[in-house]
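> Give me the fold of what follows.
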Amino acid sequence: MGEFWPVRDVLTYLTGSWRVERTVRDLASDAEGRFTGTTIFGPLEEAEPLEDAGLLHQESGTFVWQGVARPAERTLRFLPGRDPGTALVQFSDGRPFHDLDLTSGRCVADHPCAADLYRGEFTVRDDHHWRSVWRVRGPAKDLVLTTGYARLA
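All right, here's what the predicted structure looks like:
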């Protein structure tokens, strides 16, 4: 088996609950924060009957930055892509975020946001572990966000 684990059906692979551990590193100041929590990939409730259903990604946990712990959450939508190994990722309000193609077990995606560029690398290690690394660069940002996901039983 190679370094990456190919995914035949992204939405089936992601469905369920995942333990999340994320580090956020500000390369300009060398400050580092940490998020721990869970992500649940469940069915989209508002899917129209004739439309292929996607997944609702709901993440919640605690983010600690400079010694201060705060609750944190985010919601994304994962819609079917052009084939089962791909998905279209949207923000909760339906704005496009990035494409995701895990047919090889690895994907690089860009998301321009105002003056910043978010470049994400997604890697799948096996049926129970995957990871994302986002590099964020812009006039006021120089960050690396590294997230590990482990499937919960």
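
> contacts, neighbours, all on C-alpha from now
Will do.

> I'd assumed Arg119 was in a strand, is it?
Yes: assessed with DSSP: H, G, I helix; E, B strand; the rest coil, Arg119 lies in a strand.

> tell me the contacts of Leu27?
With contact taken as C-alpha atoms under 8 Å, 6 or more residues apart in numbering, Leu27 is in contact with Asp142, Leu143, Val144.

> Could you single out the nearest of those residues to Ala47?
The shortest approach to Ala47 among those belongs to Val144, at 33.6 Å (C-alpha to C-alpha).

> now the closest residue to Pro80 other than its chain neighbours, what's its secondary structure?
In this structure, Pro80 finds its nearest non-sequential neighbour in Ala87, 4.7 Å apart by C-alpha to C-alpha, 6 or more residues apart in numbering. When classified by three-state DSSP, Ala87 comes out as strand.

> Sequence B follows; please return its structure for comparison with A:
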Amino acid sequence: MVANCKNWVVHYRRPQKARIELLHQLIGLWELERQVIASTGTQIVCMNGIARFAPIEGDISRYYEEGTLETSDGTQPSISFSRRYLYCAEPNGLVIFFDETPRRLFQRFTTIKTGDGWEGAAEHACAPDTYRSLYRFELPHGFAITHHVEGPRKAYTIITNYRRCI
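Got it, this is the predicted structure:
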């Protein structure tokens, strides 16, 4: 079932202990705040919710988020949202899959130690759009993911900040 995640990782090797520890530090509940900002700098949407990382096996965790989306001008009713991914530790970083069958790669990135945290950059082509992403982990307290989205009809940035639920 989920153990097949490894079959999707090209040239799979056992992840370095540091990458498994990074993944393990994500386990638990997180408060999330997400903003979608147009290329003009105007906030379009605000989302608030809870995210959960749950271990499946040593180097694989399931990510689930749910919450409420509101337009910044308040003209539309609130909408509930949810998403699921699988996070897998790799020798030098993390791989994220959409949690669906068949599995589809979302992003793969190398993590680099930066002071007290880790960083990684990735790109995802979702034709005709491109998602360029930056992951910043300042664990155990929080982490942030920024996606710059560009395409024929898209030009916005998604900024998500996570804080550990106490």
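
> Can you pull the TM-score for these?
Here the TM-score for the pair of chains, by TM-score structural alignment, normalised by the length of structure 1, is 0.82; 139 aligned residues with a C-alpha RMSD of 1.9 Å.

> hang on, the earlier thing: now the contacts of Leu27 of structure 1: which count as buried?
Buried by 16 or more other C-alpha atoms under 10 Å: Asp142, Leu143, Val144, out of the contacts of Leu27 of structure 1.

> where along structure 2 do the helices fall?
Taking DSSP state H as the criterion, structure 2 carries its helices at 17-25.

> In structure 2, what residue corresponds to the residue nearest to Pro80 of structure 1?
Superposed on structure 2 with TM-score structural alignment, Ala87 of structure 1 falls opposite Leu94.

> now for structure 1, which residue lies nearest the mean position of the chain?
Ser132 (6.3 Å; C-alpha atoms, centre = their mean).

> Spatially nearest residue to it, not counting backbone neighbours?
Phe122 (4.5 Å).

> What's that neighbour aligned with over in structure 2?
Aligned by TM-score structural alignment, Phe122 of structure 1 pairs with Tyr135 of structure 2.

> my guess is its match meets Gly120, correct?
Yes: using C-alpha atoms under 8 Å, Tyr135 of structure 2 is in contact with Gly120, at 5.1 Å.

> Please narrow the contacts of Leu27 of structure 1 to those residing in strands.
Among those, the residues falling in strands (DSSP state E) are Asp142, Leu143, Val144.

> Who are the contact partners of the match of Ala87 of structure 1?
Leu94 of structure 2 neighbours (C-alpha under 8 Å, 6+ apart): Arg19, Tyr87, Cys88, Arg108, Phe109, Thr110, Thr111.

> Per the alignment, name the residue of structure 1 opposite the second one.
Tyr87 of structure 2 maps onto Phe78 of structure 1 when the alignment is built from TM-score structural alignment.

> what's near enough to touch that match?
Phe78 of structure 1 neighbours (C-alpha under 8 Å, 6+ apart): Leu11, Gly54, Leu55, Leu56, His57, Ala87, Leu88, Val89, Gln90.

> rerun at 6 Å
Phe78 of structure 1 makes contact with Gly54, Leu55, Leu88, Val89, according to C-alpha atoms under 6 Å, 6 or more residues apart in numbering.
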